[in-house]
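>>> sequence plus the predicted model coming up.
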Amino acid sequence: MKSILPICSRSWLVAALALSLVACSTTKVQPTKGGGRYYRNDGPPKGITQAQIDAVKEPVPRTERFVSGTLKPYVAMGNSYRPMNKLVPYHARGVASWYGTRYQGLPTSSGELYDTMKLTAAHPILPIPSYVRVTNVENGKTIVVRVNDRGPFLSDRIIDLSYVAAAKLGYAAKGSALVEIDVILP
């Protein structure tokens, strides 16, 4: 039985990574009340209040061991990605989107379970885990999030944020926003 466990563990990790890649790559979308769009069968948590969103505290950046399986080159939606294997200064500007309840409780690329109410993000190449400061260029709001997943894989997006992160940045109803991201070096 012991010889089977490592194979099962590896299979679970491969399945979790594949599920995460598919989750961040689907293109079926539906409109939101704010005119934006989100993935079909997704959306914000039901009954969430602004007070609950405001109560979510930013993660405190700290040095963490990288998840080794997330550092290997991979292909998603026909594009090749080579994840960073160390923290270095990194700045990017582009479109951020968000993912919500469709993925609630499912494994992220890190193996952690996705939680719409945590300040987390998916990025195609940043080390997992790492921390970034995200600034909504349109309104100047800034937050810190912990990168624990891979994605997005659509060419016009640079980062996918959890629902609560998008709400704190003021673009959840819109669906996406122009942002700047900067790696935080602890």
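The structure has been received and is ready for your questions. Numbering: from 1, shown residues only.

>>> contacts, neighbours, all on C-alpha from now
Fine.

>>> where does the closest residue to Ser110 other than its chain neighbours land in three-state SS?
Nearest residue to Ser110, sequence neighbours excluded (C-alpha to C-alpha, 6 or more residues apart in numbering): Asn148, at 5.4 Å. Three-state call for Asn148 (DSSP: H, G, I helix; E, B strand; the rest coil): strand.

>>> next, the one to line up against it:
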Amino acid sequence: MSLIVSLMLFFNGMKSVEALPSLIQKGKASFYSKKFNGRKTAYGERVDAETLAGAHRSFPKNTLVEVTNLDNQRSVIVRINDRGPFAKGRVIDLTHAAARALGMISSGVANVSLRVVGKGNAVALAPIANTFDAPVDYQPMLQPVL
């Protein structure tokens, strides 16, 4: 009986993992396959490949995390909106937009560091704008070479 009471007191005193500002974690990152686009996350949101979001095993929902690709030093801030990754050795799963920003699309997996930068909702939701997608828009700026 005392064992059960001890276990109850132990688990009752445990809090969910709090994201500490500046917490740094290193490991491997991967990204969601496009087939997951539109499916629900563990929190009930829909996966959107064009948002900057990710899945982490212990960070609470809406934690903002700076993810840095250690191979090319590119960084992006993502919002945690899912649980995972469930592949062995991975610390974070990213959306396609976040993986593209980190330059890891071709490799599929990258060595990354994670740094908690805060808690929020709208900061990481803006899609990445590639200014060179529409070169016609920049034609008036070009001067002819004579």
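That came in fine, so what should we check first? Owing to the predicted nature of the structure, the values given are computational and were not obtained by experimental measurement.

>>> what would you report as the TM-score here?
After superposition, the two chains reach a TM-score (TM-score structural alignment, normalised by the length of structure 2) of 0.67; 105 aligned residues with a C-alpha RMSD of 1.7 Å.

>>> who are the neighbours in contact with the equivalent of the residue nearest to Ser110 of structure 1 over in structure 2?
The alignment partner of Asn148 of structure 1 in structure 2, by TM-score structural alignment, is Asn81. Listed by C-alpha atoms under 8 Å, 6 or more residues apart in numbering, the contact set of Asn81 of structure 2 reads Thr41, Ala42, Tyr43, Glu45, Ala53, Gly54, Ala55, Lys61, Asn62.

>>> lining up the residues you listed with structure 1, which overlap?
With the contact criterion set to both residues aligned by TM-score structural alignment, their matches' C-alpha atoms under 8 Å, those that also touch in structure 1 are Thr41, Ala42, Tyr43, Glu45, Ala53, Gly54, Ala55, Lys61, Asn62.

>>> the fifth one matches what in structure 1?
Right, Ala53 of structure 2. Superposed on structure 1 with TM-score structural alignment, Ala53 of structure 2 falls opposite Thr120.

>>> burial count for that match?
With neighbours defined by other C-alpha atoms under 10 Å, the count for Thr120 of structure 1 comes to 27.

>>> these two touch, right, it and Leu161?
Yes - counting by C-alpha atoms under 8 Å, Leu161 is a contact partner of Thr120 of structure 1 at 6.1 Å.

>>> measure Gly38 of structure 2 to Arg46 of structure 2 for me?
According to C-alpha to C-alpha, to the nearest Å, Gly38 of structure 2 stands 5 Å off from Arg46 of structure 2.

>>> and those two? which has more neighbours close in?
For Gly38 of structure 2 versus Arg46, neighbours defined as other C-alpha under 10 Å are more numerous around Arg46 (15 against 12).
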